[in-house]
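# give me the fold of what follows.
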Amino acid sequence: MLLFASFFAVFFLICAGLLGRLLVRRRPHATSARPKVSILVPARNEAHHIERCLRSLAQLNYPVEQLEILIGNDASTDNTAAVVQAFIADKPQFRLVQIGGEVGRAKGKSNAIAQLTRHATADYFLLTDADMQLSPNWVQYMLGAAEETVDGRSVGVVTGSTVAHGNLFGRLQGLDWLFGLSVIRVLSDAGLPVTAVGNNMLVTRAAYDSIGGYETLAFQITEDLQLFACIVNAGWGYRNLWHKHALGVSAAQPTVKALLEQRKRWMRGTTRLPWYLSGLFGLYGLFYMVLFFPPWVAWPLTPLIFGAKMLLQTLYLWISLRQVGRRESWPVLLLYEFYLAGMSLLVLGYTLLPGQIRWKERRYAWAEV
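The predicted structure is shown next:
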């Protein structure tokens, strides 16, 4: 019983601490300068998503002559290139780049980004994915963070916030994005670097060049986590923006199978996360094991403990949503608890199954990524 009580005392103290820190955030600002920026969009077999992304980039509130939007067609086998060419025909700020063979040690998406940086001419790289939709003021807010200094260090990498959209399944995935990234934002603001998110990220050319680029790095399938860690380790500052103007909306995974494939790739990245984030997620994952494991459970307290977790989690999600200018119904916020528990078990089981990681119709062995 003492171990049981100690676990939940620590669990709820940490949850309360995160909730308190959530309310303290840096207010981002939009830069008044208008430097040239290169927006890099690697795309592989994204014909069904990419026009939505391009449309949002075409609607950016930023001088067209200061935008260089490079779409990298990464050996797509569908009509991604044709969709892009049709859309950008009368838009001089866009350019389609055909991604060639591997450069240096880069593979897959990191190879596409490495080649796009070689075509880019600006001092700021803004990275996003072909299934994303960005805020009209995205560029100036990301640049505003890049102007700052953190503990005397110039900012080399900035990451924004991400949610997903779609049907109920998609909205629950969006809450998953929001929950995890909100915890990362809280830790980052507390001076604990975690990661950036490759679908909503700014990297300065100076920071990117200082680490040699992807072509010099040992290949990792979670290329955004790798890039962030290398830049921070090289002495650059970082910023994590949590605001509606730095928000990206991702297309949700259409099926449970597709979601499990995505999360298996992410699970590979968790092995490289800082101990404090891995510890937090591990503590969270142990909640139900401790609550329902027969030797420790105190059945009269079970509903109270479960209800307290749902209350804190739902409040955390509600505040996080409001901070990025989003809304969600209370029933869906409450349903997320059951989605999280079920998907966590499925993802763990799927990750433990033997087999390669499939990503963008390419296959990778666990050991090589």
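# contacts, neighbours, all on C-alpha from now
Fine.
# so P63 versus P136, what's the distance?
Distance, P63 to P136, by CA to CA, to the nearest Å: 12 Å.
# S135 reaches K244, doesn't it?
Yes - using CA atoms under 8 Å, S135 makes contact with K244 at a distance of 7.4 Å.
# higher neighbour count, those two?
K244 (21 against 18; other CA atoms under 10 Å).
# surely the more buried one meets P136?
No - applying CA under 8 Å as the test, K244 and P136 come out as separate, 10.1 Å apart.
# what are the ranges of the helices in this structure?
Secondary structure of the chain (DSSP state H): helices at 2-22, 50-58, 80-88, 108-119, 138-146, 168-189, 205-210, 223-233, 256-270, 275-292, 302-323, 330-352.
# how many neighbouring residues does S32 have?
10.
# for it, which non-adjacent residue is spatially closest?
The shortest distance from S32 to any non-neighbouring residue, by CA to CA, 6 or more residues apart in numbering, is to Q140 (7.6 Å).
# next one: the one you found from V290, what distance?
Relative to V290, and taking CA to CA, Q140 is found at 46 Å.
# more crowded one of those two?
Taking other CA under 10 Å, Q140 and V290 do not tie; Q140 has more neighbours (22 against 16).
# and this one, please, so the two structures can be compared:
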Amino acid sequence: MIDILNVGLGFILVWVLINSFFMPRLVKRPMEQNDQEQELVSILIPMRNEENNVAPLIHSLARLTYQNVEFIFLNDQSTDDTLLRLKEMIHTLPNASVIEGKELPAKWVGKVHACHQLSRHANGHYFFFLDADITLQPHTIEALLQQVRPKHLGLVSGFPKFPVKGTAWLCQLLVPMQHVIIYLHLPLFLANYTRMPMASAAHGSFLFFSRTCYEAIGGHKAIYNSLTEDIQLMRNSKKAGFTTRLVNNTGVASCVMYDTNGEVWAGFSKNSFPGIGRSYILGGCLLLFYLVAFVAPFFFALYGLLTFHLQFILPYVLTVLMMVWINAQAKQRLVLSLLVPFSALSLMSLLLYSMLLSKRAGYTWKGRVYK
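Take a look at the predicted model:
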């Protein structure tokens, strides 16, 4: 049995290594003459109870070097001082405005409705949807346009760097697993070089559309009740015939998603089961896979250390090596690779909880409940 596990994990490690080469890295190259034209980019940011993120966000946006931009913020009926902070600081950005979000219609998801409202005020040739907790490098838009223009891409997205320093131990365990899911489960060649809708992933904190693509797919209005709106937007873009890219944007964007264990648990439970299409069969298969591939090797390693059977340590070594490679691509702390069995257990628990919520209470996020 241990030999079969070692061979299987060896194949998985090779798969992850090969798969990672089909995700282009978002970097800024020297500008060519035909890249000099500065089309208007609309930077669109929904904000609900984000008072602590206003200052770092605006400081980050103020450093962008691309000149032809407009900044539109939507205050999504915040109950804290988000609006006040925005009004205090918005003067530091050129061509910036704040709009008040309207009441959430029945059956709409809050963020989707906020982004839909933002799009109706946007004037740009490109729509760049961001989350309030993201930080961009100054050359981000230039790097995006150098991807988009030559290939006429309709949508570019990426999973940012996720700093996890702090006391929220669930952040340490679960946040890095977002990149694991991409590099391990998503065939990136199919995702990036075919228009196969099922081979799609995106991150809602970083969505860069051509206006033509966004309008052709009906924008956020077409997926008004989706809890996984980013994936649905990517799929819709492919279905409409647009070329898309999932890029490694960890060099230009970072995102501190959660501050507390409660936020981590609520945020991931909202997305994990809906993210696999609410399929109980797929959920069961994933639970079994993570148990065998990531949890069991830790206990085999303990047995191997106690009995001096070193071949029992190899499965754990292979899983750690896989995590080291993924964390290196994601610019994550490599030491977290050693925690892979505990990360897998946390992810399994979260998926089980998300499956239960789907049947019972529904998902709660920022004071709103979604079924």
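# TM between them?
Once superposed, the chains reach a TM-score of 0.82 (TM-score structural alignment, normalised by the length of structure 1), with 345 aligned residues with a CA RMSD of 3.2 Å.
# quick one on the thing from earlier: higher neighbour count, P63 and P136 of structure 1?
P136 (17 against 11).
# quick check, central residue of structure 1?
V197 (3.4 Å; CA atoms, centre = their mean).
# if we can go back for a sec, now tabulate the helices of structure 1 in JSON lines and tack on distance to S250 of structure 1.
JSON lines is the format used below for those (distance: least, CA to CA, whole Å):
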{"stretch": "helix 2-22", "distance to S250 of structure 1": "23"}
{"stretch": "helix 50-58", "distance to S250 of structure 1": "9"}
{"stretch": "helix 80-88", "distance to S250 of structure 1": "18"}
{"stretch": "helix 108-119", "distance to S250 of structure 1": "17"}
{"stretch": "helix 138-146", "distance to S250 of structure 1": "15"}
{"stretch": "helix 168-189", "distance to S250 of structure 1": "8"}
{"stretch": "helix 205-210", "distance to S250 of structure 1": "25"}
{"stretch": "helix 223-233", "distance to S250 of structure 1": "16"}
{"stretch": "helix 256-270", "distance to S250 of structure 1": "13"}
{"stretch": "helix 275-292", "distance to S250 of structure 1": "23"}
{"stretch": "helix 302-323", "distance to S250 of structure 1": "15"}
{"stretch": "helix 330-352", "distance to S250 of structure 1": "18"}
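# closest one to T31 of structure 1 among those?
Distance to T31 of structure 1, taken as CA to CA, is lowest for helix 138-146 among these, at 4.4 Å.
# which one, of the helices of structure 1, ends up nearest to H29 of structure 1?
Nearest of the helices of structure 1 (CA to CA): helix 138-146, 5.6 Å.
# ok, average deviation of that closest one from structure 2?
After superposition onto structure 2, the mean distance of helix 138-146 of structure 1 to its aligned counterpart is 1.4 Å, using mean CA distance after the TM-score superposition for structure 1.
# next, the angle from that helix to helix 50-58.
On the basis of axes from the mean of the first three to the mean of the last three CA atoms, to 10 degrees, helix 138-146 of structure 1 is oriented at 60 degrees to helix 50-58.
# which residues in structure 2 does helix 138-146 of structure 1 match up with?
Aligned by TM-score structural alignment, helix 138-146 of structure 1 corresponds to residues 140-148 of structure 2.
# how about residues contacting that stretch?
For stretch 140-148 of structure 2, the external contacting residues (CA atoms under 8 Å, 6 or more residues apart in numbering) are 26-29, 35, 64, 66, 153-154, 156, 208, 252-253.
# adding distance to S358 of structure 2 and neighbour count, write those residues out as CSV.
Below are the contacts of stretch 140-148 of structure 2 laid out as CSV (distance: CA to CA, whole Å; neighbours: other CA atoms under 10 Å):
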residue, distance to S358 of structure 2, neighbour count
L26, 36, 21
V27, 39, 18
K28, 42, 17
R29, 45, 10
D35, 47, 14
L64, 41, 16
Y66, 43, 15
L153, 35, 19
G154, 32, 25
V156, 30, 24
F208, 30, 27
V252, 35, 21
A253, 32, 21
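# hang on, the earlier thing: any idea how far the residue nearest to S32 of structure 1 lies from P63 of structure 1?
11 Å.
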